[in-house]
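**Q** Following is a predicted model, sequence given first.
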Amino acid sequence: MIDLVPEERAALLLVARAALARALGAPADPPAAPGRLASLRAGVFVSWTVDGERRGSLGAIAPSAPLLEETAAMAVRAALEDPRTPPVTAAELPRARCTVALAAAPEPLDDPGRLDPARQGLSVTHGDHAAVLLPAAAAGQGWGAAEYLKHACLRAGLRADAAALPGTRVLAFEVLEVGDVIGTAG
């Protein structure tokens, strides 16, 4: 799994905030990226909350661009294009809180009992049904591995026990979550 030093974590969050600020018409210079961030690749999920209310969360397990580009694109898409929530506005930007979750390469989940809901994400697909569940969804729920897997299946619109059905593909991946504090706009 990718590990980031504090300066890299801060830079990643500044990239997300600056991208959203520019998309909303606010002035924001792209921050300088410390060393290796410019060449890293990882799946990226970006989530936004405003005043504690979820306002968008989108991402991709497989990277389609270098990490900084992927983070900037997902930050804007999550804040402005998530069909489940109203878009973040320019007036809300100073109160918006961002979380960036980096996803390591997914692997088939061979032993559901070894799943760690605190540090692993899940991707469940069966036919046209698909969902991704990140550790943040399980935080504070008290879910063990079986409950976490059940909720991933349900989020995909499948039966709770769909992971055991033929044709269901379950992938697990390590997740590193990086969250910011309100008012750290770049």
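**A** Cool, got the structure. Just so it is clear, the model here is predicted, and its values are computed rather than measured.
**Q** switch to C-alpha atoms for all contacts and neighbour counts from now on
**A** OK.
**Q** can you list the residues that contact the longest strand along the chain?
**A** Ordering each strand of the chain by length in residues (DSSP state E) puts strand 169-179 first. With CA atoms under 8 Å, 6 or more residues apart in numbering as the test, strand 169-179 has contacts from 1-3, 9, 13, 97-109, 115, 119-126, 134-135, 163.
**Q** okay, now the one to match up with it:
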Amino acid sequence: MAASCCGVKRQKVSPPTTCCNGSVVHPNQSNGTNGVKKHYVVTAEMCLFCFDVLFKHLHNSEPPPAPNFTNDAYPIFVTWKIAPNRRLRGCIGTFNANHLHDGLREYAITSALKDNRFPPVTRDELPRLLCSVSLLTHFEEAANYLDWEVGVHGIKIEFYNEKGNKRTATYLPEVASEQGWDKIQTIDTLLQKGGYKSAITPDFRKTIRLIRYRSEKVTISYADYIGQKNKMLHNGHV
């Protein structure tokens, strides 16, 4: 089953989800509660790897070797945006846990070239791209459609459209706050993007099944990628 942050999509990779999310740099280590350092699985190296995969694909080169970061399994989203206004250029992921090495390799290409809302990313666009990797965590069944927090939780909704077909759609955690939406606005836009065309009533909202979740996210630019590659070349690692 495929769903979308911006509506339901039907992709051929399994099972993909397209989304539109923001570009917030998330450090690998940050202060948690009581000043305790909180460890994040997501790292900048994951974005560097996605850039490497896309770069080599667009230049018809051999794919990069397996990276050194963890190969644990997580639900994954890869997002591409383009400077100067950070316009969304493609975003596809999955709610199924994928081993990171193969998952990022797959979705780096799929999100850049097969998000059917956009034309495929071109080689000429590479220098203006930003890449974000989001790992989804802490999935919870919500008590109702309001049982989540803006700016904290991503949400995945399931609902039945006018024809009685089950549809799903999702927003990553940063979407609502970036758009300045409250909970009702977020739910209603997500329903509309998911293909619901009728008037949205309080009673209909109560029929929604909502899953809330959190994410770890990191973003880097193409300049970061090239800088890191040059550093590795200088040190004899490439």
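**A** That came through, no problem. On a predicted model such as this, the values are computed, not experimentally measured, just so you know.
**Q** From the contacts of strand 169-179 of the first structure, list the buried ones, please.
**A** 9, 13, 97-106, 109, 115, 119-126, 134-135, 163 (16 or more other CA atoms under 10 Å).
**Q** what sits against the residue in the first structure that residue 150 of the second structure lines up against?
**A** When the first structure is aligned by TM-score structural alignment, the residue opposite residue 150 of the second structure is residue 117. Counting by CA under 8 Å, 6+ apart, residue 117 of the first structure touches 135, 138, 143-145, 148.
**Q** Select only the buried ones of those residues in PyMOL?
**A** A single PyMOL command selects the buried members of the contacts of residue 117 of the first structure (16+ other CA under 10 Å):
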select buried, resi 135+138+143+145+148
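**Q** Name the nearest of the contacts of residue 117 of the first structure relative to residue 32 of the first structure.
**A** Nearest to residue 32 of the first structure among the contacts of residue 117 of the first structure, counting by CA to CA, is residue 135 at 29.1 Å.
**Q** nearest spatial neighbour of the residue opposite that closest one in the second structure once aligned, skipping sequence neighbours?
**A** Correspondence of residue 135 of the first structure to the second structure, assessed by TM-score structural alignment: residue 173. Of all residues not flanking residue 173 of the second structure in the chain, residue 154 sits nearest, at 3.8 Å (CA to CA, 6 or more residues apart in numbering).
**Q** Residue 119 of the second structure too?
**A** Residue 119 of the second structure's closest residue in space is residue 113 (CA to CA, 6+ apart), at 7.2 Å.
**Q** How about residue 180 of the first structure?
**A** residue 98 (5.7 Å).
**Q** Helices of the first structure, start to end?
**A** Along the first structure, counting by DSSP state H, helices occupy 6-23, 67-81, 135-138, 145-155.
**Q** what angle sits between the longest one and strand 169-179?
**A** When axes from the mean of the first three to the mean of the last three CA atoms, to 10 degrees is applied, the directions of helix 6-23 of the first structure and strand 169-179 differ by 90 degrees.
**Q** So for helix 6-23 of the first structure, what gets flagged as buried?
**A** Neighbour-count burial for helix 6-23 of the first structure [16+ other CA under 10 Å]: 8-21, 23.
**Q** Contacts only, for the residue nearest to residue 119 of the second structure.
**A** 90, 119-121.
**Q** Over in the first structure, tell me which residue corresponds to residue 218 of the second structure.
**A** Match for residue 218 of the second structure (TM-score structural alignment): residue 178.
**Q** Surely residue 161 of the first structure is in contact with residue 151?
**A** No - if you go by CA atoms under 8 Å, residue 161 of the first structure and residue 151 don't touch, sitting 9.6 Å apart.
**Q** who has more neighbours, the two?
**A** residue 151 (21 against 13; other CA atoms under 10 Å).
**Q** what's the distance between the more buried one and residue 62 of the first structure?
**A** The span separating residue 151 of the first structure from residue 62 of the first structure equals 22 Å under the rule CA to CA, to the nearest Å.
**Q** most centrally placed residue in the first structure?
**A** Nearest to the mean C-alpha position of the first structure, by CA atoms, centre = their mean, lies residue 45 at 2.3 Å.
**Q** doesn't residue 59 make contact with that one?
**A** Yes - taking CA under 8 Å as the definition, residue 45 of the first structure is a contact partner of residue 59 at 3.8 Å.
**Q** roughly how far apart are the closest residue to residue 168 of the second structure other than its chain neighbours and residue 167 of the second structure?
**A** In space, and not counting its chain neighbours, residue 168 of the second structure is closest to residue 158: 4.5 Å by CA to CA, 6+ apart. Residue 158 of the second structure sits 6 Å away from residue 167 of the second structure, going by CA to CA.
**Q** Check residue 124 of the second structure too.
**A** Distance from residue 124 of the second structure to residue 167 of the second structure, by CA to CA: 36 Å.
**Q** and the two? which has more neighbours close in?
**A** residue 167 (20 against 8).
**Q** The equivalent of residue 188 of the second structure over in the first structure: neighbour count?
**A** Matched to the first structure by TM-score structural alignment, residue 188 of the second structure sits across from residue 150. The number of residues packed near residue 150 of the first structure is 18, by other CA under 10 Å.
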